[in-house]
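Enquirer: Need a 3D model of the sequence below.
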Amino acid sequence: MAVALRGLATVVPPTVLVQEEVRDVFAAQPGLTRLAQRIVATSFNVSGIDTRHTVLIELSREAHPDEPVFFDIRSGELLLPGTKARNELYVEHATTLYLDAARAALAATPGIGPADVTHVITVSCTGFYAPGPDYVLARDLGLPPDVERYHLGFMGCYASIPALRLAKQLCEATPDAVVLVVSAELCTLHLRASNDPDTIVASSLFSDGAGAGIVTARPLEPGERAFDLDRFATRITPVGEGDMAWKIGDHGFEMVLSNAVPAIIDQHITGAMEPLFAHDDALAEALRTDASSEAIEHWAIHPGGRSILDKVESRLVLTEEQLVPARATLRDFGNMSSATVLFVLRHILDQASSGDGERVAAMAFGPGLTVETALLTVRG
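Expert: You can find the predicted model right below:
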């Protein structure tokens, strides 16, 4: 029984951050040391990002609230609101992104409507509220009153892959199931000025966005393009637990993203791919002989940062073309935590070069250091 990811849709908030302008704001903050100013310049300049999106409209040139919460445009100073103020904005804006992404996914899935949805899985690590986004989707989309709901919270950047794995398992257990999966992340709510290198790196990368899709074993409609969800695997690297972390502080959530992460991924990425390819002799042999780029046509790599993509490309001997979906996503949208890999998959599906039957290896990284992988097949 083939289980497919259908109706894959992505949305972003309307406010655009231009990377060079954001760099200059962060570099001009009072209290920054000269070393921190140099780190800001380097981190932003080599990020591989041109633009990002944010729900914080006061960061735009057009919005000038009389009582700013995050950014005082008159002084150019980034403010330091508490976690409560940040989370209240999450409740307001994440709800909109969840609903917009879910509606787009349903509209893009022929033959499936709200009444068909049997399960909802929501994903986020950038805020909390209850009743949560799973409840809001059921209520505002008019889903059946007995729809089953699950929320994967605070897992980090890799969480959309476990969400798709869970959705597939639900479909295998109930062949007529229709699972709505939605990831929404508002990372910019937690950005702040700092002399800490890890915080500076996070400020140069993270952004807001949402992705959604329908997972079901129901047959595709004529002309529909989707992904078969073939197989999933997970691996915890033996090092790196303290190099990527996400904790709740008094002034928002605090990201630890050390400069050792690219080297850890470089050292352990091949081992992390082994369980995904273990059941296919040809793929396992391709991994051993550095021929993965020939065995797998497309690669949906979570663009945690430019240096991470460089390490993955080099270690797995991938072509520059195979990294275009990940690099283009990073360039245009930044790192949207768990939602990002859905943007990369959407890019692959939109490519004229992706044809029926071609395979996709997806990979995302997060706290632990955890590597989640998936093997997919293009359909349509």
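
Enquirer: okay, CA-based contacts and neighbour counts for the rest of this
Expert: Fine.

Enquirer: Setting the sequence-adjacent residues aside, check what's closest to Arg331.
Expert: Ile49 (4.0 Å; CA to CA, 6 or more residues apart in numbering).

Enquirer: Over to Leu345?
Expert: In space, Leu345 is closest to Ala300, 5.9 Å off (CA to CA, 6+ apart).

Enquirer: ok, now Thr33?
Expert: Per CA to CA, 6+ apart, closest to Thr33 is Asn195, 6.7 Å.

Enquirer: Run a quick neighbour tally on that neighbour.
Expert: For Asn195, the count of nearby residues is 16 (other CA atoms under 10 Å).

Enquirer: Please give the structure of this sequence too, so both can be compared:
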Amino acid sequence: MFSTLSTIGHFLNIQILLFKSNNIFSLLLWCSLIAFIATFYQKKCSKNVYLVDFACYNPFPRGICSKEMFIEQSKRVGHLKESIDFQKKILDRSGFGNKTYVPESLLENPPNICTNAARKETESVIFGAIDELLLKTKMKVEDIDILITNCSIFNPSPSLSAMVVNHYKLKHQILCYNLSGMGCSAGLIAIDLAKQLLEVHPNSYALVVSTENINSGYYLGNNRSMLVSNCLFRVGGAAILLSNISSDSHHSKYHLKHTIRTHKGSRDNCYNSVFQKEDETNKITGVSLSKDLMSTAGFALKENITTLGKFVLPLLEKFKFVSTFVVKKYFNKKMKVYTPDFKLCFEHFCIHTGGKAVLVDIQKVLGLSDFQLEPSRMTLYRYGNTSSSSIWYVLAYCEAKGRIRKGDKIWQIAFGSGFKCNTAVWCALRDVDPIKEINPWMDEISQFPVDVSI
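Expert: From the prediction side, this is the model:
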């Protein structure tokens, strides 16, 4: 560092002499020096990305919808009466409890499906999450430099990011992005985008808001592949504050270590596994979930963790994987490729709560214990599938249980349409004291875990 400054000092002395002689060469060197200092300073400031804090939206009790209540509401919709038994079966296998949330518009008689109701739902979730984040961090809205919102289904004009700018009167120079149609993994895509922006914009704060809209995604037909979404998705949202300011490391919660994005959209079966379209009547729009969805998710996960393993696995685990892979490819086709033990790398696993079957399959693939899967399983039970925000409810559960200790590694895993598997790795910068937390779990965390084996 000191040698660099000394070199720059000598360089300046030479330039002063050249500048006095009106040398054109001096001007060029001055420009080079400015560019060098700017690049050096930018890299110095943008090396690390910190998660200052995050907040999960806590819905109002009047939005609680038990499984029985959900079925009763479906009976009131003429088109859905024919598929009641199928919906019951999906709910029985969902891993849900009886306190998940739906928009109040869906509890009306009949359900109120319209743009105004969808907008009201999204405003409630997004503003609720941001308000809580601002309360937790004491952040001033005028200090936010980057804003990224993501919602797959509901994309009104003006955009959701514009909605936030207008509501909080954010500054005119803010870098504003709105991600749509990217499914349940879009929350981690937004984190990755924020990371890349923070790498080129020093001394900045980025606000990421992840949610989904249940009203606009509600399907009113009888196509079974589309009715599954009705049964699984619930109200939720999260707001995350990121920073690249070095002084923020002293009070931030986490340091972002890695983001890995895997996209399998070039394969037709992956691309079509989650698809928004009209049903066979060509009148009613819904999101179809194909029978290939689980195998597609497993395929995307395998490639994602293979890439991640290069960065996080111990050398011995890498050797075991590579050696069995080579043997299988060149010598013995029946050879089973070794699955690395990621439990050696991470203390906490925050897996997207896509459904009970998703969690069971990932538990088998990664060899996780029931304790390690508990945060995701309890989040699915209490809040259902809240799409891109689900991994933040899972992390909030870990915090509420007092399990986060300084130095702990957290692995977030999410899947989404396209088909995508995205992951993020965080390192805890401090112990998280649950007593000091503002957290949607805090009032009832003592009641968990519950038995969900039935």
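
Enquirer: about what we covered before: aligned partner of the residue nearest to Thr33 of structure 1 in structure 2?
Expert: Following TM-score structural alignment, the counterpart assigned to Asn195 of structure 1 within structure 2 is Asn222.

Enquirer: I figured Thr237 of structure 1 hits Gly368, correct?
Expert: Yes. Counting by CA atoms under 8 Å, Thr237 of structure 1 touches Gly368, with 7.4 Å between them.

Enquirer: coming back round to it: so the residue nearest to Arg331 of structure 1, which state does it fall into?
Expert: coil (DSSP: H, G, I helix; E, B strand; the rest coil).

Enquirer: Now do the contacts for it.
Expert: Neighbour list for Ile49 of structure 1: 19, 205, 330-334 [criterion: CA atoms under 8 Å, 6 or more residues apart in numbering].

Enquirer: And for Ser210 of structure 2?
Expert: 149-151, 186-187, 237-239, 388-389.

Enquirer: try Lys283 of structure 2
Expert: So Lys283 of structure 2 contacts nothing (CA under 8 Å, 6+ apart).

Enquirer: which part of structure 1 lines up with the helix or strand hosting Leu380 of structure 2?
Expert: Taking DSSP states H and E as the definition, Leu380 of structure 2 sits inside helix 370-383. Under TM-score structural alignment, the match for helix 370-383 of structure 2 in structure 1 covers residues 320-333.

Enquirer: those strands in the stretch 151-300 of structure 1, which residues are they?
Expert: Assigned by DSSP state E, counting those that start in this stretch, the stretch 151-300 of structure 1 shows strands spanning 178-186, 208-216, 226-236, 244-249, 252-257, 298-301.

Enquirer: and the longest one, how far out from the chain's middle?
Expert: Pointing back at strand 226-236 of structure 1 there. 16 Å (CA atoms, centre = their mean, to the nearest Å).

Enquirer: what about it, how far off from structure 2?
Expert: Aligned to structure 2 and superposed, strand 226-236 of structure 1 gives a mean residue distance of 1.5 Å (mean CA distance after the TM-score superposition for structure 1).

Enquirer: residue boundaries of the helices in the stretch 1-150 of structure 1?
Expert: 19-27, 34-45, 83-107, 133-140 (DSSP state H, counting those that start in this stretch).

Enquirer: Please apply the same query to the stretch 251-400 of structure 2.
Expert: Going by DSSP H, counting those that start in this stretch, the stretch 251-400 of structure 2 shows helices at 268-271, 293-312, 315-330, 356-366, 370-383, 390-400.

Enquirer: among those helices, which is the most enclosed?
Expert: Comparing the helices of the stretch 251-400 of structure 2 by mean neighbour count (mean count of other CA atoms under 10 Å), helix 390-400 ranks first with a mean of 26.
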